[in-house]
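>>> What follows is a predicted structure for the sequence shown.
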Amino acid sequence: MFSSLAVSLLVATLAAAAPGILTIGDSTVTDDAGWGKGFCADTTGLARCINLAVSGTTTVSWQSQPQYSSMLTECKNANTYATIQFGHNDQKVMDTATFASNLESLTNKIKTAGCSPILVTSLCRRTFSGSTLTDILGPYSNQTVAIAKKLDLPVLPLLADCMTYIQKLGKPNAMQFNLDYPNNTDTTHLNAMGSRYFGRMVADEVKKNVPALTGNIVADPVLSAKIAAGTL
């Protein structure tokens, strides 16, 4: 009986110690149009991997969603991390200084709730001028990097990684990630293949930049090599 009780207590202790991850952001993080589902599929040994991203939201409007309350509850669980990626919708309605202030405020709220924040720069849009990938999210991603440095938090350079990969890949192949492929009117959101590739990109950055979660990332050397080489 004692042995069984000891084993049960050990299992419970190990389960309680397992980390959890929340993914917070706009539509480019959601399960149905972003990289969140692909990222969670690349994890192992987590207590939970919960997507709290909401389409159309900014650093401000996300806080009025039910997912904000869910974050407050989930962050009470020990050893819970939260990836935070905004910018796509903020860029439409606020300048970079306001975005930085709002992102810092939201990040501090998430940290105060009990989570360990991980900032993520925006997923790039797959828009081209001729054969050159264009970008208007850079100034907002620069602010994300600056806030991470100010708060001494890890930051995942998804925008830079995305732009490097898509530029190598070229426009015809990049369109295959579009949510509405082959119509290709939506070069922002991701289909299932896009979620897999860019979820992998985020997972590799977590493994590189968040040592505490290295053991929770499942390696996929074939896909990682394709991303590094700029191929499908």
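Received, thanks.
>>> Only C-alpha atoms from now on, for both contacts and neighbour counts.
OK.
>>> next one: stretch 11-19 to chain centre, how far?
Computed by C-alpha atoms, centre = their mean, to the nearest Å, the separation of stretch 11-19 from the middle of its chain amounts to 24 Å.
>>> Any chance you could list what contacts it?
Stretch 11-19 has contacts (C-alpha atoms under 8 Å, 6 or more residues apart in numbering) with Gly45, Leu46, Ala47, Arg48, Ala78, Asn79, Thr80, Tyr81, Leu213.
>>> Give the buried subset of the residues you listed as a PyMOL selection command.
Selection of buried members from these for PyMOL, criterion 16 or more other C-alpha atoms under 10 Å:
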select buried, resi 46+47+48+79+80+81+213
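>>> all helices for this structure, in order.
Ranges of helices in the chain, per DSSP state H, are 2-17, 36-41, 66-74, 90-93, 96-112, 138-151, 158-169, 171-174, 192-209, 221-229.
>>> quick one: the longest one to helix 221-229, angle?
Taking axes from the mean of the first three to the mean of the last three C-alpha atoms, to 10 degrees, one finds that helix 192-209 is oriented at 90 degrees with respect to helix 221-229.
>>> Show me what helix 192-209 is packed up against.
Applying 3 or more C-alpha pairs under 8 Å, 6 or more residues apart in numbering; DSSP states H and E, we find helix 192-209 packed against helix 36-41, strand 155-156, helix 158-169, helix 221-229.
>>> Deepest-packed of the ones you listed, please.
strand 155-156 (a mean of 26; mean count of other C-alpha atoms under 10 Å).
>>> now what about that one, what contacts it?
The contact list for strand 155-156 (C-alpha under 8 Å, 6+ apart) reads Ile118, Leu119, Val120, Thr121, Thr144, Val145, Ala148, Val202, Glu205, Val206, Asn209.
>>> would you list the residues you listed in CSV and tack on neighbour count?
What follows is these, written out as CSV (neighbours: other C-alpha atoms under 10 Å):
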residue, neighbour count
Ile118, 24
Leu119, 26
Val120, 26
Thr121, 25
Thr144, 28
Val145, 19
Ala148, 21
Val202, 25
Glu205, 19
Val206, 23
Asn209, 17
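>>> out of the residues you listed, who's nearest Leu10?
Within the contacts of strand 155-156, the smallest distance to Leu10 is 27.9 Å, found for Val206 (C-alpha to C-alpha).
>>> contacting residues around Cys75?
Cys75 is in contact with Tyr81, Ile110, Ala113, Gly114, Cys115, counting by C-alpha under 8 Å, 6+ apart.
>>> Burial check on the third one, number of neighbours?
Burial of Ala113 is recorded as 16 neighbouring residues (other C-alpha atoms under 10 Å).
>>> next, the one to line up against it:
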Amino acid sequence: MSGWGASLGFFLPLGTVVRNFAKGGATTDSLRADGLWNALLSELEPADLVLLQLGHNDQKSDAPDAVDHYRDNLAAMVADVHRRAGRPVLCTSVQRRRFDGGRLVDTHGAFPTAVRELASELTVPLVDLTRRTTALLESRGEDGSRRLFTHLPPGAHPNYPDGVADDTHFAYAGADAVAEIVAREIQPFVEENVTV
């Protein structure tokens, strides 16, 4: 199991420093509460590119204002990065592997649209990973896309003695495929450092 941030450096120019602050299960609230956001800001150098991709777990909230809360939190993060002369990039959520009739089923509701609109409103770059990863998974098909995610039979790995079929978290192959997409999308903005 791996996130695309862990693989990103392999697809960027030699010498690019990638600092990955991503944490499984994180929300825009928990990043602050756990101190990860402050840790990221404390290491941020002027002109660093900061990639903000959340939403999987924010989306699980049943609060009626969950999308607005998520959007407000992202806007505050963008402002924090700008105050430190960093360069924020908003990313929509990566797609989950949920197929129906050969097409992926949307599981993120209004959250990706909120990110797209915020990027436009704040005039910050957008990497539309929801659309890009939808295309990736659909191009591989329901069976072929399975290898991009954490699927193991019983006994194949000591961490999963009973096996695992996780269609949200990437295997290394999936993390690499998404990192390659992100690297292509941010190439025009990359200077020296990237923070995820």
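Yep, it's here. Worth saying up front: this structure is predicted, and the values here are computed from it rather than measured.
>>> Could I get the TM-score for this pair?
Laid over one another, the chains give 0.84 as their TM-score (TM-score structural alignment, normalised by the length of the second structure), with 182 aligned residues with a C-alpha RMSD of 2.2 Å.
>>> Can you check which of the helices of the first structure gets nearest to Arg125 of the first structure?
Of these, nearest to Arg125 of the first structure by C-alpha to C-alpha is helix 158-169, at 8.4 Å.
>>> and the gap between Leu54 of the second structure and Gly163 of the second structure?
Per C-alpha to C-alpha, to the nearest Å, Leu54 of the second structure is found 27 Å from Gly163 of the second structure.
>>> Which one of those two is surrounded by more residues?
Using other C-alpha under 10 Å as the criterion, Leu54 of the second structure and Gly163 rank with Leu54 on top: 25 against 16.
>>> Quick test: name the residue nearest the centre of the second structure.
What sits nearest the mean C-alpha location of the second structure, by C-alpha atoms, centre = their mean, is Gln53, with 3.8 Å.
>>> which position in the first structure aligns with that one?
Mapped onto the first structure by TM-score structural alignment, Gln53 of the second structure lines up with Gln85.
>>> again, but for Val17 of the second structure
Counting by TM-score structural alignment, Val17 of the second structure corresponds to Arg48 in the first structure.
>>> Isn't its match up against Gly20?
Yes - using C-alpha atoms under 8 Å, Arg48 of the first structure makes contact with Gly20 at a distance of 4.7 Å.
>>> contacting residues around Ser7 of the second structure?
If you count contacts by C-alpha under 8 Å, 6+ apart, Ser7 of the second structure has them with Ala175, Asp176, Ala179.
>>> so the first one makes contact with Trp4?
Yes - the pair Ala175 of the second structure and Trp4 passes the contact test of C-alpha under 8 Å, sitting 4.1 Å apart.
>>> ok, the two, which is more surrounded?
Using other C-alpha under 10 Å as the criterion, Ala175 of the second structure and Trp4 rank with Trp4 on top: 25 against 21.
>>> To which residue of the first structure is the more buried one aligned?
For Trp4 of the second structure, the aligned residue in the first structure is Trp35 (criterion: TM-score structural alignment).
>>> Distance check, its match against Met193 of the first structure.
For Trp35 of the first structure relative to Met193 of the first structure (C-alpha to C-alpha), the value is 10 Å.
>>> same question, Thr57 of the first structure
Applying C-alpha to C-alpha, the value for Thr57 of the first structure to Met193 of the first structure is 24 Å.
>>> quick one: which of these two has more around it?
More neighbours surround Thr57 than the other of Thr57 of the first structure and Met193, with 20 against 16 (other C-alpha under 10 Å).
>>> Save the contacts of Cys75 of the first structure as a markdown table, and put in distance to Thr98 of the first structure too.
Converted to a markdown table, these look like this (distance: C-alpha to C-alpha, whole Å):
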| residue | distance to Thr98 of the first structure |
| --- | --- |
| Tyr81 | 25 |
| Ile110 | 18 |
| Ala113 | 23 |
| Gly114 | 25 |
| Cys115 | 24 |
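>>> Can you name the two of those that sit furthest apart?
Farthest apart among these by C-alpha to C-alpha are Tyr81 and Ala113. That separation is 11.0 Å.
>>> in stretch 105-123 of the second structure, what's buried?
Those would be His108, Phe111, Pro112, Thr113, Ala114, Val115, Arg116, Leu118, Ala119, for stretch 105-123 of the second structure by 16+ other C-alpha under 10 Å.
>>> Show residues contacting that stretch.
Under C-alpha under 8 Å, 6+ apart, the answer for stretch 105-123 of the second structure is 55-56, 59, 67-68, 70-71, 75, 90-93, 95-96, 98-99, 125-126, 128, 130.
>>> Mind checking which of those are buried?
For those, a burial check counting by 16+ other C-alpha under 10 Å picks out 55-56, 59, 67, 70-71, 75, 90-93, 95-96, 125-126, 128, 130.
>>> What does Cys91 of the second structure correspond to in the first structure?
By TM-score structural alignment, Cys91 of the second structure lines up with Val120 in the first structure.
>>> quick one, what contacts that match?
Counted by C-alpha under 8 Å, 6+ apart, Val120 of the first structure has contacts Thr83, Ile84, Gln85, Phe86, Thr144, Val155, Leu156, Pro157, Leu158.
>>> Mind picking the one among these that's closest to Val7 of the first structure?
Thr83 (33.4 Å).
>>> Any idea how many residues pack against the closest one?
If you count neighbours by other C-alpha under 10 Å, Thr83 of the first structure ends up with 26.
>>> Could you tell me how far it is located from Ile118 of the first structure?
Using C-alpha to C-alpha, Thr83 of the first structure is found at 5 Å from Ile118 of the first structure.
>>> could you point out the longest strand in the second structure?
For the second structure, the strand reaching the highest residue count under DSSP state E is reported as strand 164-170.
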